[in-house]
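Novice: Below is the sequence, then the predicted model.
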Amino acid sequence: MSGLRDNMGTTRRWVGMLASGIVMLLAALTVVTVGSAGAMADTAARDRPASDSAMAQVAAMQPGWNLGNSLDATGSDETSWGNPRITEALLDNVRAQGFNSIRIPVTWGQHQGPAPNHTIDAAYLNRVKEVVDWALADGFHVMINIHHDSWQWIANMPADRAGVLARYNAIWKQLATTFRNSSPRLVFESVNEPQFTGSSGDAQNAALLHELNTSFHRIVRESGGNNATRLLVLPTLHTSADQARVDELVATFDALGDPHLAATVHYYGYWPFSVNVAGGTRFDATAQKDLTDAFDRVHNAFVARGIPVILGEYGLLGFDRHTGTIQQGEKLKFFEALGYHARVRKITTMLWDNGQHFQRTGFRWNDPELFAQIKSSWTTRSGTASSDQVFSARGAAVTDKTLTLNLNGTSFVGLRHGATDLVRGRDYTVQGDRLTLTASALTRLSGSRAYGTNAVLHARFSRGVPWRIDLITHDTPILRSTTGTTNSFAIPTDFRGDRLATMEARYADGSNAGPHNWTSYKEFDRAFAPDYTAGVTTLTSDFFAEVKDGSRVTLTFHYWSGTTVTYYVTKSGTSVTGTTA
């Protein structure tokens, strides 16, 4: 995935330290002599996977992390998409976060010579090997692949089967030779998110991908050395978990009959929730079922038959813009559930990170709360709640507020404000899964009741991470009339403590306006975006590009407090007028 891959993807699809200890123990047991012979035996033991089983090796890879938007960048070098040059220190720090495997996506096409040899530039190949060797030295299991080539030129296979196959094969022949004797902890993935342009349909797509996967398999196995039994990872079409795509890959596994194979799919969530469009603001029952259904399908098709599955990428599609596209509490519930359902289905997960999560020079998490939830999900469940926000209107008397607890198999322990435990029965009550904050506690904790977050509470459970609850004072936001252009239009907005969830757009006849005209609810950050610091709500050029000229559009802004505000915009050529009435 990348910013570019994200846009394409949205149109096509709605353990840990123990493993390291085992490897160290094996190393110690192999030391039968001293001196150079002992050192050689120690190195050989460290390089062996935890066992000869593909299932055991993939289990030892949990959890994993993606070094995205670096060596897979399609520009002239690894910095062309804005990330810094990869360093040993970065890999050391990623390893220290608890990751046992690293996926290193690589795009080769711009570093590849012409036919017939399609020679990879030596300096680039050496750079990839340098990074791989650093990761192996850190103790990672490492997965490399052919990445954005999938849509750049491999997608042309329906029209140029022989040419694409020759170029693809040339890459894997060179990689198989280069890494022939590398540690068995190095894993090869045949191709990222395979797709085909202009094919005749599913049958041809399946046949072409089968040809790529089996050709990859043959080339690597015939190269010998550690490649004879190296773990090879095969994707479904689009790395989709849809049943038809899964069934196609099952047929390839059946044909190959190789015990040293793993399957891979990607998961970015139920699409309306993943990008916040069509009213998909919450990780609701529909979004939850999409997740569990996807994981059930790959488990039943592969894991239940002894074929390991690697979730080669996971996240939310809106994250490629910024992680604020999806509301914080809803995204935390998504990642908590994903980690749990992958764990119980024995699916190894590899977090997609193109630089938006872990700082590549500062070596810190941009959202520590999010990472804490992800890390906790590797080993246990955490309790959550129906929301992480409790709103009280400043223009009205404070009243009791109730949240529904999602216990997720835990038990509720208590509620804390800073270092102070709140008093059950006085400050809050719990009846079943209903947590009620009393009016007296809300009044005390909210102080002068300035707009915004007045206090932060944490609900604590018997396991996992606490659930943060923001106590927010708000009043109905005030939007003001303004003018602008289709390229620059910002509605002056006094948010008054509230937070924008989504926006609807309709013409006077009730039909839907703007992009995604099958829904009235527009895509967060693509069509509209709040700027709480600047005090404006922006409508984008993408939104106005699909608004009829001369028509007045009724906008309905939905805020997380439950408040709605109506606003009107009229487009005339490149000019836009916004009014409150």
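Specialist: Great, that's in hand. Numbers count the residues shown, from 1 in each chain.

Novice: going forward, measure contacts and count neighbours with C-alpha atoms only.
Specialist: Noted.

Novice: ok, now which ones touch the residue nearest the centre of the chain?
Specialist: Per CA atoms, centre = their mean, the C-alpha nearest to the average position across the chain is that of residue 315, at 1.3 Å. Going by CA atoms under 8 Å, 6 or more residues apart in numbering, residue 315 touches 267, 268, 269, 335, 351, 352.

Novice: Rebuild these as TSV, extending it with neighbour count and secondary structure.
Specialist: Converted to TSV, the contacts of residue 315 look like this (neighbours: other CA atoms under 10 Å; DSSP: H, G, I helix; E, B strand; the rest coil):
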residue	neighbour count	secondary structure
267	22	strand
268	22	coil
269	24	coil
335	22	helix
351	21	strand
352	27	coil
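
Novice: what's the closest of those residues to residue 474?
Specialist: residue 335 (28.5 Å; CA to CA).

Novice: wait, isn't the closest one in contact with residue 375?
Specialist: No - using CA atoms under 8 Å as the test, residue 335 is too far from residue 375 to be in contact (9.6 Å).

Novice: which secondary structure element contains residue 241?
Specialist: Residue 241 belongs to no helix or strand when assigned by DSSP states H and E.

Novice: Could I get the full set of helices for the stretch 151-300 of the chain?
Specialist: For the stretch 151-300 of the chain, applying DSSP state H, counting those that start in this stretch gives helices covering 161-178, 202-222, 243-256, 271-275, 285-301.

Novice: okay, those helices, which one's buried deepest?
Specialist: Highest mean neighbour count among those (mean count of other CA atoms under 10 Å): helix 271-275, with a mean of 23.

Novice: Count the residues that sit near residue 4.
Specialist: 10 (other CA atoms under 10 Å).

Novice: quick one: it from residue 331, how far?
Specialist: Distance, residue 4 to residue 331, using CA to CA, to the nearest Å: 22 Å.

Novice: now swap in residue 256 and tell me
Specialist: According to CA to CA, residue 256 stands 39 Å off from residue 331.

Novice: ditto for residue 207
Specialist: Taken as CA to CA, the span from residue 207 to residue 331 is 37 Å.

Novice: repeat for residue 287
Specialist: On the measure of CA to CA, residue 287 and residue 331 end up 11 Å apart.

Novice: Below is structure B, check it against A:
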Amino acid sequence: MGNSLETPTEGAWGGKKIDAADFTRIAKAGFNTIRLPVRWSTRAGTDAPHTIDPIFMKRVKQVVADARSAGLNVILNSHHFEEIHKDPSDANIAKLAAMWTQVAAQFADAPEAHLWFEIENEPHDKFNDSNLLKVLTPALVEIRKTNPTRPVIIGGEFWSGINSLKTLNLPDDPNIVPTFHYYDPFNFTHQGASWVDPSPPLGRTYGGAEDQKLLKDDVQKVREYIARTGKTPFMGEFGAHTTASLDERVKYQKAVRVAFDEIGIGMCAWAYTNTFPLWDHEKKAWVPGMRDAMGLKE
């Protein structure tokens, strides 16, 4: 559910405000899970105990309830806590833990099979393997006080790209689920993206011999991770920006989904609507070809 609750205000960056009809539509299309990115950090107090705005908390709870009412599983995360990526200091680590203390308590009664937590999206910058467990463990400790066995998702450094699995260290906790995000080849998926500097040039197509080899090699990396750790990771994001042609986007979406489906990887696409859309909220229609690409009936 990108560009909704993780934006500075709900629906900014060209997104839309979520309503219950979205979840009815998503479930009817055949999806079973939504990932809900939430920017808690700008809605929490500056000083301890970093109290989250109760109106915003109520809004998130309503969105989760609407998704669950539609029969969807929910992955609830912390997204864009920008300060902790730039400065993984004790103060920011304490703020992350304080936010999760509140979030975990609010959702403690939700069925564990249908609501998972994700402590922080895409570690990057100064938040990396060298301090990953130091940053995340205090939040996990707080989560476990009220949610002792709920699945909790953790991703690695460098924006949780697939290569982060090779060096990802996880806490000693049987209910941790590793994750990775997949936007490779980046010069295809992010061509012309305004927020990337330098932005990859437009016109890159997908599916040549080099692309096929990369995808095969990347699937093998996940096979090796599963064999080495006994844990099956979750693909939290994948997709291609609308600056690629629709035909190329659909081709990419299907190739990636099929390849990782074959080894049993669950996945969420980025995103429901906006810059990597499956749903066109202006035309009020599923983007042609995208449901088929995701393995669903058109």
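Specialist: Received, thanks. What you are looking at is a predicted structure, and each value in this text was computed from that prediction instead of being measured.

Novice: now what about the TM-score between them?
Specialist: The TM-score (TM-score structural alignment, normalised by the length of structure 2) is 0.87; 284 aligned residues with a CA RMSD of 2.3 Å.

Novice: coming back round to it: Throw the helices of the stretch 151-300 of structure 1 into CSV and include distance to residue 69 of structure 1, thanks.
Specialist: Formatted as CSV, those follow (distance: least, CA to CA, whole Å):
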stretch, distance to residue 69 of structure 1
helix 161-178, 20
helix 202-222, 24
helix 243-256, 26
helix 271-275, 20
helix 285-301, 26
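
Novice: Specify the stretch among the ones you listed that is closest to residue 538 of structure 1.
Specialist: Of all those, it is helix 271-275 that lies closest to residue 538 of structure 1, at 17.4 Å by CA to CA.

Novice: Quick one: average offset of that closest one versus structure 2, please.
Specialist: Averaged over the aligned pairs, helix 271-275 of structure 1 sits 2.5 Å from structure 2 after superposition, using mean CA distance after the TM-score superposition for structure 1.

Novice: Off-centre distance for that helix?
Specialist: 12 Å (CA atoms, centre = their mean, to the nearest Å).

Novice: Which other helices and strands does the helix or strand that contains residue 227 of structure 2 contact?
Specialist: Per DSSP H and E: residue 227 of structure 2 is located in helix 209-229. In terms of contacts (3 or more CA pairs under 8 Å, 6 or more residues apart in numbering; DSSP states H and E), helix 209-229 of structure 2 is packed against helix 246-261.

Novice: Please work out which residues of structure 1 line up with the helix or strand that the helix it packs on is followed by.
Specialist: Downstream of helix 246-261 of structure 2, the first helix or strand assigned by DSSP H and E is strand 279-280. Under TM-score structural alignment, strand 279-280 of structure 2 corresponds to residues 358-359 of structure 1.

Novice: quick one: stretch 250-261 of structure 2 to structure 1 mean distance?
Specialist: Its matched residues in structure 1 lie on average 1.7 Å from stretch 250-261 of structure 2 after superposition (mean CA distance after the TM-score superposition for structure 1).

Novice: so that stretch aligns onto which residues of structure 1?
Specialist: Against structure 1, stretch 250-261 of structure 2 falls on residues 332-343 (TM-score structural alignment).

Novice: And for stretch 58-73 of structure 2?
Specialist: Structural correspondence for stretch 58-73 of structure 2: residues 126-141 of structure 1, per TM-score structural alignment.

Novice: how distant is the matching stretch from the center of its chain?
Specialist: 23 Å.

Novice: Just the buried residues of that stretch, please?
Specialist: 128, 129, 131, 132, 133, 134, 135, 136, 138, 139, 140, 141 (16 or more other CA atoms under 10 Å).

Novice: and the two most separated of those residues?
Specialist: That would be 128 and 139, which, of these, are the farthest apart (CA to CA) at 17.1 Å.

Novice: which one in structure 1 is aligned with residue 143 of structure 2?
Specialist: By TM-score structural alignment, residue 143 of structure 2 lines up with residue 220.

Novice: Just give me the closest of the contacts of residue 315 of structure 1 to residue 437 of structure 1.
Specialist: Using CA to CA, the contacts of residue 315 of structure 1 come closest to residue 437 of structure 1 at residue 335, 26.3 Å.

Novice: Please name the residues that touch the residue nearest to the closest one when sequence neighbours are not counted.
Specialist: In space, residue 335 of structure 1 comes closest to residue 374 once its chain neighbours are excluded; the distance is 5.9 Å by CA to CA, 6 or more residues apart in numbering. Residue 374 of structure 1 makes contact with 335, 336, 339, according to CA under 8 Å, 6+ apart.

Novice: Aligned counterpart of residue 374 of structure 1 in structure 2, please.
Specialist: Match for residue 374 of structure 1 (TM-score structural alignment): residue 294.

Novice: How about residue 310 of structure 1?
Specialist: Mapped onto structure 2 by TM-score structural alignment, residue 310 of structure 1 lines up with residue 234.

Novice: can you tell me how far that match sits from residue 297 of structure 2?
Specialist: 23 Å.
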